[in-house]
Every structure is written in C-alpha cells, then in structure tokens.
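In: Provided below for reference: sequence and predicted model.
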Amino acid sequence: MEDVVIPYELPETENHSFFFIDQYIDTRLEAKLHRHDAWELYYVVQGRGARMAGDTLLPFTEGNVTLIPPSMHHHWNYSPSSADEKGHVHYRMVAFKHSFVLNCMETFPELRNRLTGMTFPTEALTFGTASSRLIRHSLTKMDGLDELGRLCEMFRLLPILFTASDYTFVGKPMRIERDVRRMQQICAYVMAHYIHPISLDDIATEIGMNRSAFCSYFKRHKGMTFSQFVTRYRLDTACNLLTHSQNSVSEICYLVGFQDVPHFVRVFTKEKGMSPGRYRKKH
C-alpha cells in the first residue's frame, strides 16, 4: 500500500514571526513523509539515518545542516541504533514562511542590501563546513534566548542561508503526487533492504509494475538505473560509516550490502576517486 504525503501544519505562530524547536524525540515518533508551506532549517545534533527530500534519498549524520524549501516533500528517518540511552535523537529546527523573508527585506534596508539580486533555491541543500558551523552556533544560541533574542539571531541567519556558497543540492521538488508516492515507496524499500541483494523483480512487484515498465520509469525520473541508485546509496552509507564508526573496511563492505571486499574497494575507488582507507584518513 502506498504511503500518503502528509500536509503537515506547523504549530501556531500567530504571535511569532517563525517557529523554533529544540527537540529530543523517540526515533519511532519522528514525522513521516510530509510537507509544509515554510522553509525548514534542520540541524541534526545527535542521530543518523536517511533523509528523503523531494526526489532524493541520502544518508545523514550528526552535525548535518539542511535547508528544505517550502512545500517540498521530506522525511528524516533515524536509525534506532543512533539514539541515546533513552532511545531519543536530538535536532534543532527553525521553520519560517517565505513572506517572513520578504517582509524583513522590505522593512530593513540592511538586510535588503545583502539579499537583493540573489535567487532563492528551489532545491533542498546541505551546507558545507564553514556555513554549517555558523548555523549550528546560531541555532544552539537560540535555545537559550528569549523570543526577541531569537528574532535578532534570525537576522544574522538569513544572509548566511541565502548567500552561502559552500552547499550541495540534495533534492529536487517533485510535482506529481503519484510519482512522489512511488518514489517514496522505492526509497523506503531501499532503506529497508540495501544490506541484502535487491532484485528488479522484487522492487517492481513492490510498487505494482512489471520489470520492464519499472526500469523505464525509474530511469526517466532519476536519470540513472535502479542498480546505480542502490550502489550510490550503499556507497554514501559506507562514507558515513568510514567517517563516524570504528568498523573495518571489510565490515563496512558487508554492512552496506556488498558481498565481496575487493569488488567493494574497486567500486568505491572508481566512484569516490580514492580507496575506502584513504577516504577514512582524509575525513
């Protein structure tokens, strides 16, 4: 059965310009695939897992800072093993309407001078090291401020969010509801089964298509074959494990679904431009 994209209503902000939350939550209670009419700035304080933003599924880890555009479908799926001793993960999030940005630009020339002429992103993006450090500092600081203090901090954040150059696009919007649900099914299936071999027949049956139709559909919408998509997800997950775990290269090979260590090393080296061992040393 296909999952439904939830139109998610943010908490009441009638007496506030934006919504801020410092959240500890059980991994089972985090919101499913949803969307809302606001920018979402999301900082993962503790936890790791996989994020779906628009048409893209990618792993995320502690420290990740991502900006989701208004109305984009997204889902943060945390791994239970990344929770603390109480079973909780931790994130800080700011959500604000686009009208908030425009009103601020209209009211404050200092902000308008910084943002005039820039193009607001239509894709989800993850910030690089320098900008992430500034954003994490602001969101952490917000947790100890009153409402007026948080507003002042937002004035500092907006230019960083919309003029930063160290970012990576991590999701394009999907306009057709049926395709959103299908891609969500596909991504959810990969997340649940990537450790084991995934056959085209199995995934095609999962979403109610025959093998040939599925291959054509997936290539048309993702610009790559399903096999390439699974391999990319496995390699991205391997990168996270190389960076954030003490597992050996051979252990990581099997943890991400490869069945042969030399083959894993060859594929990793070809796609990432360096061996797994060198990648670990570099990061």
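Out: Arrived safely.
In: going by C-alpha atoms from here, please, whenever you check contacts or count neighbours.
Out: Will do.
In: strands of this protein, start to end?
Out: 6-7, 19-26, 34-35, 39-46, 49-53, 56-60, 65-68, 74-78, 88-96, 124-127, 167-171 (DSSP state E).
In: okay, these in TSV with mean neighbour count next?
Out: Converted to TSV, the strands of the chain look like this (neighbours: other Cα atoms under 10 Å):
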stretch	mean neighbour count
strand 6-7	14
strand 19-26	16
strand 34-35	20
strand 39-46	21
strand 49-53	23
strand 56-60	21
strand 65-68	26
strand 74-78	23
strand 88-96	20
strand 124-127	23
strand 167-171	18
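In: need those in JSON lines (columns: distance to Gln185).
Out: Shown next, in JSON lines, are these (distance: least, Cα to Cα, whole Å):
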{"stretch": "strand 6-7", "distance to Gln185": "14"}
{"stretch": "strand 19-26", "distance to Gln185": "23"}
{"stretch": "strand 34-35", "distance to Gln185": "14"}
{"stretch": "strand 39-46", "distance to Gln185": "23"}
{"stretch": "strand 49-53", "distance to Gln185": "11"}
{"stretch": "strand 56-60", "distance to Gln185": "11"}
{"stretch": "strand 65-68", "distance to Gln185": "20"}
{"stretch": "strand 74-78", "distance to Gln185": "12"}
{"stretch": "strand 88-96", "distance to Gln185": "24"}
{"stretch": "strand 124-127", "distance to Gln185": "20"}
{"stretch": "strand 167-171", "distance to Gln185": "16"}
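In: nearest to Ile160, out of the ones you listed?
Out: strand 124-127 (10.0 Å; Cα to Cα).
In: show me what that closest one is packed against.
Out: strand 65-68, strand 167-171 (3 or more Cα pairs under 8 Å, 6 or more residues apart in numbering; DSSP states H and E).
In: that older thread, who wins for proximity to His221 among the strands of the chain?
Out: strand 56-60 (10.7 Å).
In: and the angle for the closest one with strand 39-46?
Out: 40 degrees (axes from the mean of the first three to the mean of the last three Cα atoms, to 10 degrees).
In: A further structure is provided below for comparison with the first:
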Amino acid sequence: MDPLLLRVNQPDTLSFSVNQFNYLHSFPGLWHYHPEFELTLILKGAGTRFVGDHVESFEAGDLVLIGKNLAHTWRSDTAPDGLPGGPAEALVTHFREEFLGSAFFDIPEMLAVRGLLNRSARGLKVTGAVRARLTAELKLLQDFSGAAKLLKLLHLLVLLSESDELTTLASEGFCQGTSDSDSDRINKVYAYIMNNFQQQIRLADVAEMAHMSPTAFSRYFTQRTRKPFSQFLIEKKVGYACRLLMSARFSILQICYECGFQNVSSFNKQFKKITGVTPRQYQLTYKPFGGQPLDRSREDDRVQVCSEG
C-alpha cells in the first residue's frame, strides 16, 4: 500500500489545528503523509512508530515532530494471540510552513525555528526535560483561543528549537532530495515492506514492483536509504520483535515466527547483531522494572529500532 496523501481538516477561521483523537481498540495505523508539520503526543496506547525508514517502539508520553510530506504512522501491535492493543489516544497539532506568513520563519529572530523545521524533515523525537515541559503545555493548548493560542504554539516551537534533547529518526539518505517520481517509487517500496515484513519478502519481487532488475534495485535502494535492502528488512522485523518482547507474554518461538523469521537460530543471530543482546536478554531487562524499558538510546546515527518510545 502506498502512503496516502491525507487532507488535514482545518476550519477556515484557524491558521492551525489541534485535535485529540480517541480510538477504542488501537491506532488505525494508516501509512500517510501531508503538507503540514505535525506535533504528536501519545496520551494512551503502545505499539510501533514508523517515520520514514525508521521504526521504533512507543508508549504513552511519546512526543514527535514530523516534517511536511514525511510518511509516518503509529501502529498498535496485534499480539500473537490476536488481542488488540487496547484504547489509544493522541493529541495532534498540524500547521503549514506558511501559517504565520510565507517568510515569517526567515526573519532573524526565527532562524532557530527555521532550523528546527528543516531538521524535522527526518522526524524528531522529543526526550528528557523538554518533553516533560512540552507535554504539560500541549495538554493546555486546546484551552486557548485566538491570538493567545497562536502565541502558545509559537512558544512551543521556540522551546523545541532551543533544545538539545531531540533525536533524529529517519535516515538522511532516505529523505535526501529526489525527484517526485523517484520519491513515489521509494515510498511505494517502503510501504510494501512495512505492510508485509512479517512474511517472506524476496528481493526479486520488490525489484519487479519498482520496475528494475534485482541488481539495479539493490544498488538503487542502498543509495536512497544508506543501507542494503536485506539490512533494512531485518531492522523492521527486529523493531517489531522488540515491542512483543516488552510484553513478556509470549514465547521467543512465537515472536520469532510472528516477526517473519524462518527459525529461532536466525532470529537470535539477527536480533543480537542489531541490539547487542539476545531476545531473551532483551526481554529480561524489562521484568525487574514492571515492563518499562531501560534507557537504551544511542548517540550515533544508526536507526534506533529498540530504544524507548
């Protein structure tokens, strides 16, 4: 499934929108993009967040700034026993780049915010003290109206622009400038992988979908994402496995096959290669903390498939 161009509903009387979305069983998991920037705070729910070519577990408190036209979704995982993820709730703010005027963010006082918006082209996860502060203020944003509401949002963007507690999500290679047709092709390929990674995916099949030979596609994919196709696919599987391992409700064997691995030996090997620990070791790190993850964040540029949400 290709990422869908989503039309954000916004009243004509407002320059940006703030909406609280509530779902009875799970987030819809719609793979989509839109021309608006998006600041999303997860109030309830847990699962897997996809931003560009980045996949990571999330839980309540997750706060992310998504750049314009960057494909993304939050998906409540369906466990191997078929149970839904449970109630889900998110507070979402959408705004266009020109919502304060076409050149507003280019004035000297706003250059730091301009830099923030440019960085959000790859998606930014907000962490630490600034996340706690923004969470409290975002929950109050709906109570404001008129100019006060606009100034509050601008204040939040300034706070983000001054913070060093932001983690870049999608890889630079995935988001670097490509033509519209090329962008459509890589998005189509990525959407297919995201929706089918639990099954066996052959390089030849994906290459055919992209109308390329396997050799040409392999080279093309590596150039665009800065990683081989096989590595990209494994990271998707391991990222999903991390979410299931956190629950501690399922056996390693169940999770192995649910994530699309052919055998436990391969699952253990690939999981340790990505995370540095075995699936069993990873699962055990959560038990003494009531299922809450340890801080496994890293300061390098690798895709962080299993750090905290």
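Out: Everything's here; your move. What you see is a predicted model; the values in this text were computed from it and never measured.
In: now the helices and strands packed on strand 124-127 of structure 1 as a markdown table including distance to Glu106 of structure 1?
Out: As requested, those are exported to a markdown table (distance: least, Cα to Cα, whole Å):
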| stretch | distance to Glu106 of structure 1 |
| --- | --- |
| strand 65-68 | 23 |
| strand 167-171 | 27 |
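In: ok, which of those comes nearest Ala95 of structure 1?
Out: Nearest of these to Ala95 of structure 1, taken as Cα to Cα: strand 65-68 at 9.4 Å.
In: so where in structure 2 does that closest one end up aligned?
Out: Mapped onto structure 2 using TM-score structural alignment, strand 65-68 of structure 1 spans residues 63-66.
In: what of stretch 246-264 of structure 1?
Out: Mapping stretch 246-264 of structure 1 onto structure 2 (TM-score structural alignment) gives residues 249-267.
In: could you check how far the matching stretch is from the centre of its chain?
Out: Relative to its chain's centre, stretch 249-267 of structure 2 lies at 23 Å (Cα atoms, centre = their mean, to the nearest Å).
In: what does stretch 203-222 of structure 2 give?
Out: The mean C-alpha position of stretch 203-222 of structure 2 is separated from the chain mean by 25 Å, Cα atoms, centre = their mean.
In: specify, as a residue range, where it falls in structure 1.
Out: Counting by TM-score structural alignment, stretch 203-222 of structure 2 sits on residues 200-219 of structure 1.
In: so which residues make contact with the matching stretch?
Out: Residues from elsewhere that reach stretch 200-219 of structure 1 (Cα atoms under 8 Å, 6 or more residues apart in numbering): 2, 182, 185-186, 189, 224-226.
In: any idea which helix is longest in structure 2?
Out: If you go by DSSP state H, structure 2 has its longest helix at helix 229-247.
In: that one vs structure 1, average offset?
Out: With mean Cα distance after the TM-score superposition for structure 1, helix 229-247 of structure 2 departs from structure 1 by a mean of 1.5 Å once superposed.
In: residues of that helix that come out buried?
Out: Buried residues in helix 229-247 of structure 2, counted by 16 or more other Cα atoms under 10 Å: 229, 232-246.
In: what's the answer for stretch 256-273 of structure 2, then?
Out: Result for stretch 256-273 of structure 2 [16+ other Cα under 10 Å]: buried residues 256-261, 264, 267-268, 270-271.
In: with stretch 174-186 of structure 1 instead?
Out: Quick answer for stretch 174-186 of structure 1 (16+ other Cα under 10 Å): 174, 180-186.
In: what sits up against stretch 11-18 of structure 2?
Out: Looking at stretch 11-18 of structure 2 with Cα under 8 Å, 6+ apart, the contacting residues turn out to be 9-10, 91-96, 99-100, 141-142.
In: which two among the residues you listed are spaced furthest apart?
Out: Leu91 and Leu100 (21.6 Å).
In: ok, the residue minimising distance to the centre of structure 1 - contacts?
Out: Nearest residue to the geometric centre of structure 1 (Cα atoms, centre = their mean): Arg51, 3.8 Å. Going by Cα under 8 Å, 6+ apart, Arg51 of structure 1 touches 57-60, 74-77.
In: with respect to Leu29 of structure 1, which of those residues is nearest?
Out: Taking Cα to Cα as the measure, Leu29 of structure 1 lies nearest Asn77 of these, at 10.0 Å.
In: distance of the residue nearest to the centre of structure 1 relative to Glu177 of structure 1?
Out: Arg51 of structure 1 sits 19 Å away from Glu177 of structure 1, going by Cα to Cα, to the nearest Å.
In: now swap in Ser132 of structure 1 and tell me
Out: Using Cα to Cα, one obtains 32 Å as the distance from Ser132 of structure 1 to Glu177 of structure 1.
In: ok, for Ser132 of structure 1, nearest residue in space, not its chain neighbours?
Out: Val65 (5.9 Å; Cα to Cα, 6 or more residues apart in numbering).
In: tell me how far the ends of stretch 193-200 of structure 1 are from each other?
Out: Stretch 193-200 of structure 1: ends 13 Å apart by Cα to Cα.
In: actually stretch 26-40 of structure 2, sorry about that
Out: 16 Å.
In: and the contacts of stretch 272-283 of structure 1?
Out: Contacts with stretch 272-283 of structure 1, where a contact means Cα under 8 Å, 6+ apart, come from 239, 242-243, 249, 265-266, 268-269.
In: now that stretch, how far from the centre of its chain.
Out: So, by Cα atoms, centre = their mean, the centroid of stretch 272-283 of structure 1 is 23 Å from its chain's centroid.
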